[in-house]
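give me coordinates for this.
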Amino acid sequence: MSFFLETLLGGLMSGMLYSLVALGFVLIYKASGVFNFAQGAMVLFAALSMARFSEWIPEWLGMDNLFMANVLAFAVSVAIMFVVAWLIERLVLRHLVNQEGATLLMATLGIAYFLDGVGQTVFGSDIYKIDVGMPKDPVMMLESVFEGGILINKEDFVAAFISAMLVLALTIFFQKTATGRALRAVADDHQAAQSIGIPLGRIWVIVWCVAGITALVAGIIWGSKLGAQFSLSTVALRALPVVILGGLTSVPGAILGGLIIGVGEKLSEVYLGPYVGGGIEIWFAYMLALVFLLFRPQGLFGEKIIDRV
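I've put the predicted structure just below:
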């Protein structure tokens, strides 16, 4: 029983990290109605910014305090992601208002390649360490309840907690604030939102800023686990099944989809892997997403699209 719970908890923690990345897709889609192919590049760019500035700031300021260096590096990275969001709206999205979804999709693809190139030019292409003080050692818990206890990775636990808090904050933002309601209105119909006085440009800047902060937090967490490297841009591919399951328009769907994918991957690896061969953790999520596309393409919480003719 303890082994099953260890696997289950590990899956839930991984699922929260997937949800964090998937939120970036959901945020952009809710505001612009387009799937953001640049999300993985944003995670990478943010992680590289955090990693490099946490190295550069102590050298520039002669600082020995790691905590303060990380705080300053985080603040600088937040500012950079805000500038990136403003430039994307000013130079790209502003000129594509009311265009077809395919046009906006290609625009995000171009943004992804641009961020990859700029990130490599400015920050370098090596593997960089991100050390924000997250605990690395595992710990035994519930030893009095289960024989031998449950082994928990403290880093995964802290990362899952941070992800959960950010997800909660974003849910409240979308559901309870005037800006969140404006974001949903813009996603439904750009022209109608503009006709009632909602400034489309400002809304897009806000949502890209929020998506940038989400990408930064995801980049820091994944970078702390794997190092800030260009393979981080592929993390977004692991979040694709999450948004398919949860629905492209649902923040709660991104959460539940991430938990389902995380738990499904871990349980399938442990209990089905010996029978079907290795690597099931890699393709299980995509097979589950394929099933959803066949029978419920809008996802668990996505809005069903009905075209009237």
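
for the rest of this, base every contact and every neighbour count on C-alpha atoms.
Noted.

which strand or helix spans the spatially closest residue to Ala187 that is not a sequence neighbour?
Taking CA to CA, 6 or more residues apart in numbering, and ignoring the residues beside it in sequence, Ala187 has Ala31 as its nearest neighbour in space, at 4.5 Å. If you go by DSSP states H and E, Ala31 is part of helix 2-32.

now do the helix or strand that that helix is followed by: everything it contacts.
Following helix 2-32 in sequence order, the next helix or strand is helix 39-61 (DSSP H and E). Applying CA atoms under 8 Å, 6 or more residues apart in numbering, the contact partners of helix 39-61 are 21, 24-25, 63-64, 69-70, 72-74, 76-77, 81, 112-113, 115-116, 119, 123, 128-130, 212, 215-216, 218-220, 223, 228-230, 232-237.

second chain to compare with the first, below:
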Amino acid sequence: MEFFLEVLIGGLLSGVMYSLVAIGFVLIYKASGVFNFAQGAMVLFAALTFVSLLERGVPFWLAFLLTLAVMLALALAVERVVLRPLVNRSPITLFMATLGLAYVVEGFAQLLWGTQVHGLELGISDEPIEFHGLLLSKFDLFAAGTAASLVLLLSLLFNRTRLGLSLRAVADDPQASLAVGIRLNRIWAVVWAVAGFVGLVAGLLWGARLGVQFSLSLVVLKALPVLIIGGFSSIGGAIAGGLIVGATEKLAEIYLGPFVDGGIENWFPYVLALLFLLVRPAGLFGERAIERV
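Below you'll find the model as predicted:
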């Protein structure tokens, strides 16, 4: 039983890492209806910028602040140059624009910082600690605490502030929001800036876990089942989806992996997402689309 709990809790803590990437998608999707496929490239760009500054002798906190400024500038530039000119275009056009943007951001990162692999140390070791007889990863606990703090901060921002009220209004009906004086461009710029900050936090945690390399941008693929299960328009859904994906993939690897020669955690989340699409297409917390004819 203790081994089962260790695997389950370890999976839940790992799932929080997936949720961090998924939250960036949710923020932009709620405000503009755009599925930002470039979020993975933004995660990579943030981690690569931060570790490159550290290697050049910049102090840790100054490197963090400089990287944050770079990510905010990148997010605002993307909103201004890419999203704003494509307002009222079809969803597939917006999706293809962000897909192309992902390659542009990756290419720019390669041009700016090079292609070598970097190690990233945040001062948090990945050694296990004992808690009531269970062995838990210290790094996973730190990542979970960071994600919980970030979600609390976002919840306060979007539920307790005037900006949050405007964001919810834009998410419900952009045209009506525009009619009552809400500036859509300002809301979109703020949301993209917040998504850039989320990308920075996710980039640092994933970079410390996997190393800072260009395959880091592929973490976006693991966020897809998280979004499908939790719903594309809910921050709480992103958290729930990440926990479900993290727990089920670890349990499947341990208890079902021996029957299929292992490696099941690489594809099991997509099977689970497919089942959700068949049974509940909007996800656990997503808004069901209602079409009137």
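
where exactly do the strands run in structure 1?
Taking DSSP state E as the test, the strands found in structure 1 are 138-141, 150-153.

what range does the last one cover in structure 2?
Strand 150-153 of structure 1 corresponds to residues 134-137 of structure 2 when matched by TM-score structural alignment.

the matching stretch against structure 1, how far on average?
Its match in structure 1 and stretch 134-137 of structure 2 itself, once the structures are fitted together, sit a mean 1.4 Å apart by mean CA distance after the TM-score superposition for structure 1.

ditto for stretch 190-202 of structure 2
After superposition onto structure 1, the mean distance of stretch 190-202 of structure 2 to its aligned counterpart is 0.6 Å, using mean CA distance after the TM-score superposition for structure 1.

just stretch 143-159 of structure 2 next, same as before
Mean deviation of stretch 143-159 of structure 2 relative to structure 1 after superposition (mean CA distance after the TM-score superposition for structure 1): 1.5 Å.

and that stretch, which residues are buried?
The neighbour-count check on stretch 143-159 of structure 2 (16 or more other CA atoms under 10 Å) flags 143-144, 146-147, 150-151, 154 as buried.

which of these fall within helices?
Secondary structure assignment (DSSP state H) places 143-144, 146-147, 150-151, 154 from the buried residues of stretch 143-159 of structure 2 within helices.

dump these into a markdown table; add distance to Asn36 of structure 2 as well.
Putting those into a markdown table (distance: CA to CA, whole Å) gives the following:
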| residue | distance to Asn36 of structure 2 |
| --- | --- |
| Ala143 | 23 |
| Ala144 | 24 |
| Thr146 | 23 |
| Ala147 | 20 |
| Leu150 | 20 |
| Val151 | 20 |
| Leu154 | 19 |
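
now, among those residues, which is nearest to Ala77 of structure 2?
Out of those, the one with the shortest distance to Ala77 of structure 2 is Leu154. That distance is 22.0 Å, counting by CA to CA.

which residue in structure 1 lines up with the closest one?
Under the alignment (TM-score structural alignment), Leu154 of structure 2 pairs with Leu170 in structure 1.

which residue sits closest to its match in space, ignoring its chain neighbours?
Taking CA to CA, 6+ apart, and ignoring the residues beside it in sequence, Leu170 of structure 1 has Val251 as its nearest neighbour in space, at 7.9 Å.

before we move on, back to that, tell me which of the strands of structure 1 is the most buried.
Comparing those by mean neighbour count (mean count of other CA atoms under 10 Å), strand 150-153 ranks first with a mean of 19.

and the helices in the stretch 201-309 of structure 1, which stretches?
If DSSP state H, counting those that start in this stretch is used as the criterion, the helices of the stretch 201-309 of structure 1 fall at 235-246, 251-267, 273-276, 280-295.

how about the longest one, which residues of structure 2 does it hit?
Residues 235-251 of structure 2 are matched to helix 251-267 of structure 1 when aligned by TM-score structural alignment.

show me what Gly119 of structure 1 lines up with in structure 2.
Structural alignment places Gly119 of structure 1 opposite Ala109 in structure 2 (criterion: TM-score structural alignment).

so what's that match up against?
By CA under 8 Å, 6+ apart, Ala109 of structure 2 lies in contact with 45, 48-49.

swap the cut-off to 6 Å and go again
Contact criterion CA atoms under 6 Å, 6 or more residues apart in numbering gives Phe45 as the residues in contact with Ala109 of structure 2.

how about the one 10 residues further on?
The neighbourhood of Gly119 of structure 2, defined by CA under 6 Å, 6+ apart, consists of Gly211.

what lines up with it in structure 1?
The criterion is TM-score structural alignment: under it, Gly119 of structure 2 has Lys129 as its aligned partner in structure 1.

and if you look at Pro269 of structure 2?
Superposed on structure 1 with TM-score structural alignment, Pro269 of structure 2 falls opposite Ala285.
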